[in-house]
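**Q** below are the sequence and a predicted model for it; my questions follow.
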Amino acid sequence: MNTLYFDFKSIGKFSDNDIAYSSGNKKLEPFYSFFPSQENLLNAAEKRKNFTVDREVLVAEITRQYKGFTDHEEIFTYISKLKDPNVFTITTAHQPNLLTGPLYFIYKCLSAIKASGEFNKRNSQYETIPILVLGGEDHDFEELNHLRIFGKPIVWEDEQGGAIGRYKTASLQPIIDEIYQILGDSENAQLLKGKIEKAFNGKENYGQSMQHFVHELLGHLGILVVSMDNKAFKKRMIPYFKDDLLNKSSHRIVNEVQESFSEAGFDKQAFVRPINFFYLTKNSRDRIEENNGTYSLVNSDNNWSQDELLHEIETNPENFSPNVILRPIYQEVILPNLAYVGGGGEISYWLERLSQFEELKVFFPMLIRRDSIQLISNKDLEILQEYHFSIEDLFLPDHKLTEKYLSEFGRDEIDISKELQAIDELEKKVQEKAEVIDQSLVARIGAQFAKFKNDLQGVEKRLKKTEKQSHDRNIKKINRIKSKLFPNNGLQERSDNFMSWYILHGEGFFQLLLEAANPFDTRMKTIEV
């Protein structure tokens, strides 16, 4: 395995905010607590001890969730480690995209696993466990109902509505059948189909299926998958829901921070509302708005007085769901977390939250930018090398790639005008000799030379066409490789599903990625597989 490294800025696909954080821009220092490094994780552990969580409830609820799909005692022993006050978590989070969706879902998990594993190697006083929080309460179905395998889009059609993790899975069967057809019958395909079957057969809802599926894929690497759509967890959010309703602390503070963020030269992120949580019902997740002391749902006739809504929060906290502004708070009051592993967009909105966390007296974790990875096959790399191209060349616009190819391999323009001129001179000499012998032969000689010159011009056209076709074929080869790394001119990790690669490399695929992962090295990693 060979890995090449490229600065985000050189690739031209990453936001200015992302580049600034990953390159250690000092203007961002006021917006975070710990510079991302393995050494600082130990400092985070020392400070985290002052922010307690209910470890008994945490272990009980994760255990209950896992009992829904496994009876392996070693898993429950592993989960029970979280009762130890010297055991912390390194967390990432994502929506339950269709069978994990784009590759970066996997990269997030592996980044958390790698950061945790390296911390555990370096420290004996503390231990960390990597966690994936599966955001099953999200309700934007069109954000996650699709994936792409070998360039083919697969779309899950369903209109249940509400929290996606609560969707019934009956409508998924045609999608799974289609995926099976694409995967074929190889040994790796059969292995992957077995994991899908185990995860999606007999589960109550999509959230549980995805929890099981990620465990089947990555659980052996030590990551725990946790659902936060949970009444016991939501009870810990009661004071924060109430604060948001009565004091609007998050609305006030995040707005202020966003102004400072903008003044420092960075783009504002998530929109903060006066009320930053939703109301959940069986098939909806609706925003709450206040109008003259009455609280109502945007897409429903439900309404409450302030006292009634406070009573509902107190007695049925499971009916409330934090939005993007309160979700990080929720995560950190439930988990004994040292660090959050996220993509560039996530890191940007976390950077707007430090003052919010301080106001609410919640621990603000280290922010670790997940690994960004590109995958290129050995065959494609050999083709690039054959034409003297590098991975860096694929960062160029298409017309620049073509120019580079032609500058290397394009021959001089095929032009026989000089040869035709020489034939004209020859024709003239022959006609001069013919005139002396027989004047009537001059016209016949001219016709023969005209036919010959016309045939030569036809040969010239064919040579030009053949030359162009040869170049076009080779240029298309290079552009096809570029489109694999940058599908639709975007990043591969935001498009392709892991199955496109797993089917070729099997279980070793995840281990290969884990070896290359290092979220503290914030460069694009291009791996030859």
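**A** Great, that's in hand.
**Q** okay, CA-based contacts and neighbour counts for the rest of this
**A** Fine.
**Q** residues near the closest residue to residue 45 other than its chain neighbours, how many?
**A** With sequence-adjacent residues excluded and distances taken as C-alpha to C-alpha, 6 or more residues apart in numbering, residue 45 is closest to residue 338, at 6.2 Å. Residues near residue 338, counting by other C-alpha atoms under 10 Å, number 28.
**Q** secondary structure class for residue 374?
**A** Three-state call for residue 374 (DSSP: H, G, I helix; E, B strand; the rest coil): strand.
**Q** here comes the other one, which I'd like you to weigh against the first:
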Amino acid sequence: MPTDCISFQNSGYFTDLIIDYLNQKSNLQSLYNRFPILENFESQIQEKQANFNDSHRKILVTVLKQQYETVAVSKLTKQNIELLSNSDSFTVTTGHQLNLFTGPLYFLYKIISTINLTKELKTKYPNSNFVPIYWMATEDHDFEEINYFTFKGKKFRWNKESTGPVGRLSTEGLDQVFDVFAKEIGSSTNANAIKKLFRESYLNHSTLADATRFLANALFGEWGLVILDGDQQDLKKMFIPYVKEELLYQKSNTAVLETISKLKDYPIQVNPRPINLFYINDTLRERIVFENGVYKINNTPIQFSESEILFELENNPENFSPNVILRPLYQEVILPNLCYIGGGGEIGYWLELKKLFEASKVTFPILLLRNSALVVTEKQAKKADKLSLSWQDLFSKQVDLLNEKTKQISVFPLDFSMQKELLKNQFSYLENIANQTDKSFIGAVKAQEVKQIKGLENLEKRLLKAQKRKYTETLERITDLQNELFPNRSLQERQNNFSEFYLENGESLIEKLLSELKPLEKEFNIITL
């Protein structure tokens, strides 16, 4: 099996912003609080402990107990919920959409990164307690992003209409998805376990939020994961002062735009709106806009005066939903949180928010890029060895990989760099002569140089193409292996569902991932099953 390591920076799958963040470039250091190394958590603990409103803890624990009333709670999860009452207990949080049957593999990696970091923190800081939180994105409305999952290259889609927060969506119709999926995966012991998990999650629960909570708890409850749904009245009450501030003064827009001006060298992940709030009910999630002294609910006839909307906020805070700009602030107000773990896109938009947190007097969490992994079978690892492929080779763009491998296995060199250099030296000599005799010849000399260099490059391409034909069989094996590991020329973790690997490995899959993924190491994990 290849033994080389792939750093996030050299993988080819992260943006310049994330690479510069990982490299702690000075131009970004004002945009985050502390870099994610174990030693920095001591100061983060002290700051959060000093700034967090401990009266929120009792409400948080009460809400969590209510949300777990119909769920079989593991001993460790129950203990973790109780621990949140204590002022020396803190959370590490990840968030994710309510993807059907977890969606892509990285759903697992985010949660496992979170669980494993709490273990490392407890070892380093034994006098404090650390609770892993999965924040369910129940208030999202982008149903098209979550209504399917992929199994062995085939999409299983839930055909349904959704206009409101997805967490409140009825699970009606998922029996049809189950029937199709059940036929696809067979009837082995592991297949039956997968079918049982799908059935109990989605066919025995009435809303997508309840189904997702059951599913995540079934997969990770044993390791103490605590699952939180922020779409809850008592939690929203704690956020009322910040919503009121947003409605009346709209400071988040100004703060984030000021930060965005410092990110002008990078693509911007999200842009703020004048008011970064939605108004929601079971079938509605629309922006709140302020026009001509009136608060209007976009695309509806609903509108409020200032006094009316503040009355609505005080009496029905659950109807106000933070968008992507304010959701992180909501999370950090209600949780004693130290660290947020997310993907590259999430870290990108969190880096826009520190000034907003400062203006709101809320501690900004440490930002940690989640673990990424490539899961391979022993057979695939042996193939890579036999084909003399390193992991870095397999992470390369396919055209570059095939060109490089053709050059390596060819019995004669296919690189004419030496010949080009000789030509350049000869033409440099001719140019020198022309310069001393008749300068009008210099243009002709340069034109001839360009022509002959281009001729060599064309010969190089033709020779490479001919050698590719000669080694077609070997190159096809390389292509097939890379396509298996990088479906659709993308990261496996963004395409495949966990069930594909559970089918072969059963319960040992998650145990293996938990043992292999190290949250503070900034490199791809190659995990052999």
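**A** Ah, there it is. Bear in mind that the values here come from a model prediction, so they are computed numbers and not experimental data.
**Q** what's the match for the residue nearest to residue 45 of structure 1 in structure 2?
**A** Aligned by TM-score structural alignment, residue 338 of structure 1 pairs with residue 338 of structure 2.
**Q** what about its match, is that helix, strand or coil?
**A** Quick answer, by three-state DSSP: residue 338 of structure 2 is strand.
**Q** how much space is there between it and residue 122 of structure 2?
**A** Relative to residue 122 of structure 2, residue 338 of structure 2 is positioned 13 Å away (C-alpha to C-alpha, to the nearest Å).
**Q** what's the answer for residue 287 of structure 2, then?
**A** Distance from residue 287 of structure 2 to residue 122 of structure 2, counting by C-alpha to C-alpha: 41 Å.
**Q** between those two, tell me which one has more neighbours.
**A** More crowded of residue 287 of structure 2 and residue 122, by other C-alpha under 10 Å: residue 287, with 22 against 15.
**Q** host element of the nearest residue to that one once chain neighbours are set aside?
**A** Nearest residue to residue 287 of structure 2 in three dimensions, chain neighbours excluded: residue 278, at 4.3 Å (C-alpha to C-alpha, 6+ apart). Assigned by DSSP states H and E, residue 278 of structure 2 falls within strand 277-281.
**Q** and that strand against structure 1, how far off on average?
**A** Compared with structure 1 after the fit, strand 277-281 of structure 2 shows a mean deviation of 0.8 Å (mean C-alpha distance after the TM-score superposition for structure 1).
**Q** what's the angle between the next helix or strand after that strand and strand 277-281?
**A** The helix or strand immediately downstream of strand 277-281 of structure 2 is strand 284-291, counting by DSSP H and E. Angle of strand 284-291 of structure 2 versus strand 277-281, following axes from the mean of the first three to the mean of the last three C-alpha atoms, to 10 degrees, is 140 degrees.
**Q** may I ask you to confirm that residue 73 of structure 2 belongs to a helix?
**A** No. Assigned with three-state DSSP, residue 73 of structure 2 falls outside any helix and is coil.
**Q** surely the residue nearest to residue 45 of structure 1 touches residue 367?
**A** No. Taking C-alpha atoms under 8 Å as the definition, residue 338 of structure 1 is not a contact partner of residue 367, at 9.0 Å.
**Q** report the separation between the nearest residue to residue 34 of structure 2 once chain neighbours are set aside and residue 148 of structure 2.
**A** In this structure, residue 34 of structure 2 finds its nearest non-sequential neighbour in residue 366, 5.6 Å apart by C-alpha to C-alpha, 6+ apart. With distances taken as C-alpha to C-alpha, residue 366 of structure 2 is found 32 Å from residue 148 of structure 2.
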